[in-house]
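Trainee: no sequence on this one, just coordinates:
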């Protein structure tokens, strides 16, 4: 059996925060919108037909998880509707690396199971 190189370590806390933030469908929709580039909070709220207040809560969760960040905010006192957000690549890259590792594990497990099933079928056919 071929052994794979150990995956690069991913901080479980960071991965957990990313998964928790993306567990909510509205926040995943925000990520989809931001794939095309930075957008203002008001534009995101309008695109998803949400109140500014509700969108603010979703953006806060994504920001605290590190999935997005504010672009060009002059100060915390700036009008929240004028804040612009963009995706952060690293949390999503860490999530992809983890998923790739899990997928490889299952691929290896399925190959081993297939070999086992073929061996058992061959042994039964020889009887």
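Mentor: Right, received. Where do you want to start? Model, not experiment: these values are computed from the prediction.
Trainee: hey, let's count contacts and neighbours off CA atoms from now on
Mentor: Will do.
Trainee: Can you give me the neighbour number for the closest residue to residue 58 other than its chain neighbours?
Mentor: For residue 58, ignoring the flanking residues on the chain, the nearest one in space by CA to CA, 6 or more residues apart in numbering is residue 27 at 6.1 Å. Counted with other CA atoms under 10 Å, residues neighbouring residue 27 total 20.
Trainee: Would it be right to say that residue 27 lies in a strand?
Mentor: No - assigned with DSSP: H, G, I helix; E, B strand; the rest coil, residue 27 falls outside any strand and is helix.
Trainee: My read is that it contacts residue 21, right?
Mentor: Yes - assessed by CA atoms under 8 Å, residue 27 is found in contact with residue 21 at 6.9 Å.
Trainee: ranges for the helices of the protein?
Mentor: 12-22, 25-34, 41-47, 52-64, 89-126 (DSSP state H).
Trainee: this is the other structure I want to compare:
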């Protein structure tokens, strides 16, 4: 479940999951939707595949991706236990805070090597 939570913490990966909600899509069509490089989209797709959230199939020269909802069901079932508790809204606020903190730390970590390159 930790892999799933980490995978869906990224907004690009969440958007990919939403795109796949209605059916299979080729990697190229997924990549067209984003203003990041195709290799970056491929890395996001790999994370989703390794976490068990999507499956892929090679059809001719195209790689098709589709949602594999089983792992999301596990997460939804786990979250459902909190939906009945009086503190549920606070838990969602805490989850949102954690997602923002993780993103901020990732941006800082990713920016550090670039800053070093610029000063060298």
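Mentor: Received it, and whenever you're ready, just let me know what you need. None of these values were measured; they are calculated from a predicted model.
Trainee: where does the TM-score land?
Mentor: Aligned and superposed, the two chains score 0.67 in TM-score terms (TM-score structural alignment, normalised by the length of structure 2); 88 aligned residues with a CA RMSD of 1.8 Å.
Trainee: got a list of what the residue opposite the residue nearest to residue 58 of structure 1 in structure 2 once aligned touches?
Mentor: The equivalent of residue 27 of structure 1 in structure 2 is residue 13 (alignment by TM-score structural alignment). Applying CA atoms under 8 Å, 6 or more residues apart in numbering to residue 13 of structure 2 gives the contacts 7, 44-45, 48.
Trainee: Report how many residues lie close to residue 41 of structure 1.
Mentor: When neighbours are counted by other CA under 10 Å, residue 41 of structure 1 comes out with 21.
Trainee: Now which residue in structure 2 aligns to it?
Mentor: Using TM-score structural alignment, residue 41 of structure 1 pairs with residue 27 in structure 2.
Trainee: hmm, back to that, ok, and the contacts of residue 13 of structure 2 in structure 1?
Mentor: For these, the aligned pairs still in contact in structure 1 (both residues aligned by TM-score structural alignment, their matches' CA atoms under 8 Å) are 7, 44-45, 48.
Trainee: that older thread, residue 79 of structure 1: which of the helices of structure 1 is closest?
Mentor: helix 41-47 (10.1 Å; CA to CA).
Trainee: how far apart are the closest one and its match in structure 2?
Mentor: Aligned to structure 2 and superposed, helix 41-47 of structure 1 gives a mean residue distance of 0.5 Å (mean CA distance after the TM-score superposition for structure 1).
Trainee: next one: that helix to chain centre, how far?
Mentor: Distance of helix 41-47 of structure 1 from the chain centroid (CA atoms, centre = their mean, to the nearest Å) equals 21 Å.
Trainee: For that helix, name the packing helices and strands.
Mentor: Using 3 or more CA pairs under 8 Å, 6 or more residues apart in numbering; DSSP states H and E as the contact criterion, the elements in contact with helix 41-47 of structure 1 are helix 52-64.
Trainee: and for the helix it packs on, what span of structure 2 is it aligned with?
Mentor: Using TM-score structural alignment, helix 52-64 of structure 1 pairs with 38-50 in structure 2.
Trainee: buried sites along the matching stretch?
Mentor: For stretch 38-50 of structure 2, a neighbour-count test (16 or more other CA atoms under 10 Å) marks 41, 44-45, 47-49 as buried.
Trainee: which residue sits closest to the alignment partner in structure 1 of residue 67 of structure 2 in space, ignoring its chain neighbours?
Mentor: With the correspondence set by TM-score structural alignment, residue 67 of structure 2 lines up against residue 87 in structure 1. Distances taken as CA to CA, 6+ apart put residue 68 closest to residue 87 of structure 1, at 4.3 Å, once the chain neighbours are dropped.
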